[in-house]
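**Student:** Sequence first, predicted model second:
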Amino acid sequence: MISALASSGCRRFRRIRRDRRGSVLVEFALGAPVLILVVIGVFEVSLLMLGHILLEGGIRMASRFGVTGQEIAGLSREAYVESMIRDQSAGLLDIRVTSISTRVYADFAAIENGSFEDGAGAGNDVVLYSVDAEWRTITPLLAGLMGTDGLVPLHAEVAVRNEPFGLDALPGSS
């Protein structure tokens, strides 16, 4: 009796082992999570790159305004730069600006190792606009892999030469 049960169990096991129905479902169940993680990762990195491009665009737009020497009444240069970054993102991404700085250099070569002064500079000065920001990951799934607690640091800089503004910049004036 026991041998008949064992023989019946072996036949049943061989029949189940040869049955291929449902194998695609099992393979999909094993492969789908990996594929989904890769797609989410590509999406997340793409958004990170977009955030960096928007940050660079915002600082570039702000520096283009800064080279003219104009100021907006009631708005600091830092507030203007931050507003330009927010305008550039068009509400698509939440970028938290952590610091904005403007440094004045004698020329472009001095940016590497020269001395600087804080500020917006005068006519014909070289100004380095720098902004640091944080971007929060969209999916908490990859937050542990990117940045700290899902916050990824972003940094953008642009160096420009101010236009010759002010009375001291006019030709023939001393």
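**Tutor:** Structure's in. What do you need? This structure is a prediction, so every number in the text was calculated from the model and none was measured.

**Student:** CA atoms for contacts and neighbours, from now on please.
**Tutor:** Noted.

**Student:** Now the element after the lengthiest helix in the chain, going C-ward?
**Tutor:** Longest helix in the chain by number of residues (criterion: DSSP state H): helix 23-66. As assigned by DSSP states H and E, the chain's next helix or strand after helix 23-66 is helix 77-89.

**Student:** Shouldn't Gly13 be within a helix?
**Tutor:** Quick fix: residue 13 reads Phe, not Gly. Yes - when DSSP: H, G, I helix; E, B strand; the rest coil is applied, Phe13 is found to be in a helix.

**Student:** Next up, a structure to set beside the first:
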Amino acid sequence: MTFSVTAGLRLMAKRVQAASPRSGDALRLIGAARADARGATALEFALIAPLLLLLLLGTIELGMVSAADILLKNAAYNGARSGRTGYVPKGATQDKVIRDAVKQRVGILMDPGKVAVVAQAYSGFDTLGKPEPFTDANGNGTRDNGENFIDVNKNGTYDLDQGAAGYGGANQVVLYSVSYPWRFFTPMVSKLMTADGVLTLSATAVVQNEPY
């Protein structure tokens, strides 16, 4: 009985194959198509993966630049707060105290050694960014050579900004300018935002010194 069933199954299989001679070819074609689809997907991913990676790195770096800009502004305010008190520890200088206060706030994302700090002192808020007073002898609204002027910052020359370099004295108004050269590591972002790969971040803070 077992022999007869086996023989019958074999015979049935032969008849099915004879009736559908292309079924095997169809299965092979389906398998090949699936393999081709997997290959095409892998090829497409290989083509777009570098672009996606650059886009991801660019997004991360732009976020870092934004964070660095916030840190730099905070550093400028921190330096200004230190400078306005006039306090200088024994054995230190006011310049070092202020620069250290600035650098304390930028060390996370920036190289403290590349941070630039510039300070200009004024007699009051109303003189910020204003030129030194002069006698307009010919009435043309501008200072010409030979016209007298008041050398407010005492540097021996006429200046369009009367601020004096330094941290000022008691009750003076001081403008702090802090800057940092951020060098991009993502080529795509670098070409879009700068010509030489360096973006100068800057921050300012204005305070009036205490009557120390």
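**Tutor:** Happy to help now that I have it. This is a predicted model, so every value here is computed, not measured.

**Student:** Fetch the TM-score of the aligned pair.
**Tutor:** After superposition, the two chains reach a TM-score (TM-score structural alignment, normalised by the length of the first structure) of 0.69; 150 aligned residues with a C-alpha RMSD of 2.9 Å.

**Student:** residue range for the longest helix of the first structure in the second structure?
**Tutor:** On the basis of TM-score structural alignment, helix 23-66 of the first structure is assigned to residues 40-83 in the second structure.

**Student:** Check stretch 75-88 of the first structure too.
**Tutor:** Under TM-score structural alignment, stretch 75-88 of the first structure corresponds to residues 92-105 of the second structure.

**Student:** In the matching stretch, which of the residues would be classed as buried?
**Tutor:** Across stretch 92-105 of the second structure, burial judged by 16 or more other C-alpha atoms under 10 Å covers Gln94, Asp95, Val97, Ile98, Arg99, Asp100, Ala101, Val102, Lys103, Arg105.

**Student:** cool, and stretch 74-87 of the second structure?
**Tutor:** Residues of stretch 74-87 of the second structure classed as buried: Asn74, Ala75, Ala76, Tyr77, Asn78, Gly79, Ala80, Arg81, Ser82, Gly83, Arg84, Gly86 (neighbour count, 16+ other C-alpha under 10 Å).

**Student:** Pick the one among those residues closest to Asn171 of the second structure.
**Tutor:** Nearest to Asn171 of the second structure among the buried residues of stretch 74-87 of the second structure: Arg84, at 8.7 Å, using C-alpha to C-alpha.

**Student:** so what's the closest one up against?
**Tutor:** By C-alpha atoms under 8 Å, 6 or more residues apart in numbering, Arg84 of the second structure lies in contact with Val207, Gln208, Asn209, Glu210.

**Student:** how about those residues, which pair is most distant?
**Tutor:** Distances among the contacts of Arg84 of the second structure were taken as C-alpha to C-alpha; the most separated pair is Val207 and Glu210, at 9.2 Å.

**Student:** Tell me which of those two has more neighbours.
**Tutor:** Set Val207 of the second structure next to Glu210 and count neighbours by other C-alpha atoms under 10 Å: Val207 wins out with 18 against 14.

**Student:** any idea how far the more buried one is from Val198 of the second structure?
**Tutor:** For Val207 of the second structure, the distance to Val198 of the second structure equals 30 Å [C-alpha to C-alpha, to the nearest Å].

**Student:** Leu11 of the second structure now?
**Tutor:** Counting by C-alpha to C-alpha - Leu11 of the second structure and Val198 of the second structure are separated by 80 Å.

**Student:** higher neighbour count, the two?
**Tutor:** Val198 (16 against 11).

**Student:** give me every residue that touches the more buried one.
**Tutor:** Val198 of the second structure touches Pro181, Trp182, Arg183, Phe184, Ser190, counting by C-alpha under 8 Å, 6+ apart.

**Student:** how about a cut-off of 10 Å?
**Tutor:** For Val198 of the second structure, the contact set (C-alpha atoms under 10 Å, 6 or more residues apart in numbering) comprises Tyr180, Pro181, Trp182, Arg183, Phe184, Phe185, Ser190, Lys191.

**Student:** what does Ser23 of the second structure give?
**Tutor:** With contacts taken as C-alpha under 10 Å, 6+ apart, Ser23 of the second structure has the following neighbours: Val16, Gln17, Leu29.
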